[in-house]
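[1] coordinates only, sequence not included:
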């Protein structure tokens, strides 16, 4: 069974660990059967380096070298170079890159400067480990999320790069809207549209629906490909009991006028029969009360445990999603 997952960041990484385990338990080869289309709208240039936070988080998690305590970066990393860059004023002091992170970014930047597309760069980086999945950037073009603020920041700015809003300000500055700047001229990375078209099932990981999954959908051609694929598209709610599982997705949802609830996010994605994305939706058992209404609205929904405590538990979640798709 070929599974394609749209994913971002840490939540996407945990979900992909479960998807890989699900395929291994089924006797399949996840390296051949699991493809992740990863958000690239968080990417940025910093100190002359191209940094790809979501791709790196997922790569490190699948490789088993991620820092599970911090939730980002490489385990056992040091910050000598980052500290020196900050002393020179050449990097954001609130955006920490470990030395191993910087090494990966140096390699990535060198290959990009040599003319390699980002998809090939990701393949080269992943080849170092047995990650058990194919990782694809949503796009190799520069299309980055810009946050338009509801009121100017203390320094008078009315817009921020997503990373500054998210990491420096912890989403505390109310946002008016989000723009994936450059998306209109971006193209899906090589392999993305084919991975959607040839999948047996497409899963939307429980990643941020606005600035992770939503940003992937901003790349021209991807939303249309999801509408055309013969695969069923099943999403997993990132909201449990009216609260975000991780991060500050509630601030993003509030900015676009969507309630922080499992059913509101499902309706934001929409039923595929009505021109939306979803053939199915999984909510947590605490949200079982929304199942009937969503199903009546054309989004077949089931309530199952959603907490991704370990790969085995998450593999069951993936099994539930595949079962709903079938």
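    That came through, no problem. Note that the structure is a prediction, hence the values are computed from the model and not measured.
[2] Could you use CA atoms for every contact and neighbour count after this?
    Fine.
[3] Helix, strand or coil: sort out residue 37 for me.
    strand (DSSP: H, G, I helix; E, B strand; the rest coil).
[4] That one is in contact with residue 136, isn't it?
    Yes - the criterion here is Cα atoms under 8 Å, and residue 37 meets it with residue 136 at 4.9 Å.
[5] Name the residues contacting each of these two.
    Contact criterion Cα atoms under 8 Å, 6 or more residues apart in numbering; residues shared by residue 37 and residue 136: residue 192.
[6] just checking, what packs against the lengthiest helix in the chain?
    For the chain, the longest helix by residue count, based on DSSP state H, is helix 9-25. On a contact count with 3 or more Cα pairs under 8 Å, 6 or more residues apart in numbering; DSSP states H and E, helix 9-25 meets strand 3-7, helix 30-33, strand 34-38, helix 53-63, helix 311-325.
[7] ok, and for it, which residues are buried?
    Neighbour-count burial for helix 9-25, counted by 16 or more other Cα atoms under 10 Å, picks out 9-23.
[8] and what of stretch 85-100?
    Across stretch 85-100, burial judged by 16+ other Cα under 10 Å covers 86, 91, 96, 97, 98, 99, 100.
[9] Can you tell me which of those residues end up in helices?
    Those of the buried residues of stretch 85-100 mapping onto helices are 86, 99, 100, per DSSP H.
[10] Show the contacting residues for the first one.
    When you say that, I think you mean residue 86. When contacts are counted by Cα under 8 Å, 6+ apart, residue 86 touches 92, 93.
[11] try it against this one:
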């Protein structure tokens, strides 16, 4: 029997925790091991102090490797910040964007590989080879396509808007300069095309999953794949699970509501990207409207309180994917 081929589109911390739960669920099954490919958002990437920083890729890498800081939710465990302190003393970088020494070590290694001519996808594979993470980790694109935020005070890199202003400065729009010329990283389209199921992690639908979908060729691959595409809501009871995704949703005119986000993604039968959608039990009232719109939906607990709860979420998503379309 062939292994189950699963593709996950994911952002940072929430996406990383979901993939870890998915991995736990798949490892608990009898039969052949699954083949999991994770396509990560690269819109948060930035050049900082001469280093290429890739926040979402690194959150996925550290979480799956078991070396992440569970308390902060990002970065490496048992960090020190001596290098960041030195950089700040020299007036280099962003003083409000602090990376730990171990995290900076990853950035130095990645930047060295990029300077040597490796594409980002190849650099990610070399970095991931250090740990048995159990999945194939791919950037959405090898091209530098960063997410910027248009505000009344000018255009900011997404990380500046997110970290420095804490999304308090109203966003007018999100743009990805140069995205028209970008291409999916090697293996991304092929993985989606050959998948048995595609999952949209409960990540930010605007600047994580949404940014992945702006890369030319990825949305088209989702439309063409014979695999069912199932997403999980990052909103429970009208509140975001993590971060400030509500500010992003407001900027594009979408309510902070599990059903509204599914309608924003849209059903594949009408040019969208979803076949199925999971909401939390408190949002079960959204199910009839989603069914009427052509999206199969279910209601299950979606709080990622631990790996067991997250594994149950992943199992529910896979069950929904198996339902007849």
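    Everything's here; your move. Please read these numbers as outputs of a predicted model, since none were measured by experiment.
[12] Tabulate the ones in helices among the buried residues of stretch 85-100 of structure 1 in a markdown table, adding columns for distance to residue 124 of structure 1.
    As requested, those are exported to a markdown table (distance: Cα to Cα, whole Å):
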| residue | distance to residue 124 of structure 1 |
| --- | --- |
| 86 | 29 |
| 99 | 19 |
| 100 | 16 |
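[13] what's around residue 172 of structure 1, how many residues?
    Using other Cα atoms under 10 Å, residue 172 of structure 1 has 11 other residues around it.
[14] and if you look at residue 249 of structure 1?
    Around residue 249 of structure 1 there are 22 other residues, counting by other Cα under 10 Å.
[15] what about it, distance to residue 176 of structure 1?
    Remark: distance between residue 249 of structure 1 and residue 176 of structure 1 (Cα to Cα, to the nearest Å) = 14 Å.
[16] and what of residue 258 of structure 1?
    Taken as Cα to Cα, the span from residue 258 of structure 1 to residue 176 of structure 1 is 13 Å.
[17] Residue 45 of structure 1 against residue 51, yeah?
    Yes - between residue 45 of structure 1 and residue 51 a contact is recorded at 6.1 Å, counting by Cα under 8 Å.
[18] Of the two, which one has the most company?
    When residue 45 of structure 1 and residue 51 are compared for neighbours, residue 51 comes out ahead with 23 against 12, by other Cα under 10 Å.
[19] gap between the counterpart of that one in structure 2 and residue 144 of structure 2?
    By TM-score structural alignment, residue 51 of structure 1 lines up with residue 53 in structure 2. Separation of residue 53 of structure 2 from residue 144 of structure 2 (Cα to Cα): 11 Å.
[20] Please enumerate the shared neighbours of those two.
    Here residue 53 of structure 2 and residue 144 share the contacting residues residue 45, scored by Cα under 8 Å, 6+ apart.
[21] how about the strands in structure 2?
    Applying DSSP state E to structure 2 gives strands spanning 5-10, 35-40, 46-48, 51-53, 136-139, 148-151, 154-157, 173-175, 197-200, 229-232, 235-236, 239-240, 276-279, 296-299.
[22] for those strands, which one sits closest to residue 183 of structure 2?
    strand 136-139 (11.0 Å; Cα to Cα).
[23] Flag every buried residue along the closest one.
    Within strand 136-139 of structure 2, the residues scored as buried using 16+ other Cα under 10 Å are 137, 138, 139.
[24] Just to check, the match of residue 51 of structure 1 is in contact with residue 59?
    No - if you go by Cα under 8 Å, residue 53 of structure 2 and residue 59 don't touch, sitting 11.2 Å apart.
[25] roughly how far apart are the closest residue in space to residue 309 of structure 2 that isn't next to it in sequence and residue 314 of structure 2?
    Closest residue to residue 309 of structure 2 apart from its sequence neighbours, by Cα to Cα, 6 or more residues apart in numbering: residue 303 at 7.2 Å. Separation of residue 303 of structure 2 from residue 314 of structure 2 (Cα to Cα): 12 Å.
[26] Compare the two (neighbour count), which wins?
    The neighbour count for residue 303 of structure 2 versus residue 314, taken as other Cα under 10 Å, is higher for residue 314 (25 against 14).
[27] That one corresponds to which position in structure 1?
    Alignment note (TM-score structural alignment): residue 314 of structure 2 maps to residue 318 of structure 1.
[28] ok, now which ones touch that match?
    By Cα under 8 Å, 6+ apart, the contact list for residue 318 of structure 1 reads 15, 18, 19, 22.
[29] Make a markdown table from the residues you listed and add distance to residue 269 of structure 1 to it.
    Shown next, in a markdown table, are these (distance: Cα to Cα, whole Å):
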| residue | distance to residue 269 of structure 1 |
| --- | --- |
| 15 | 19 |
| 18 | 23 |
| 19 | 22 |
| 22 | 25 |
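[30] Kindly indicate which of those lies nearest residue 214 of structure 1.
    Nearest to residue 214 of structure 1 among these, with distances taken as Cα to Cα, is residue 15, at 17.2 Å.
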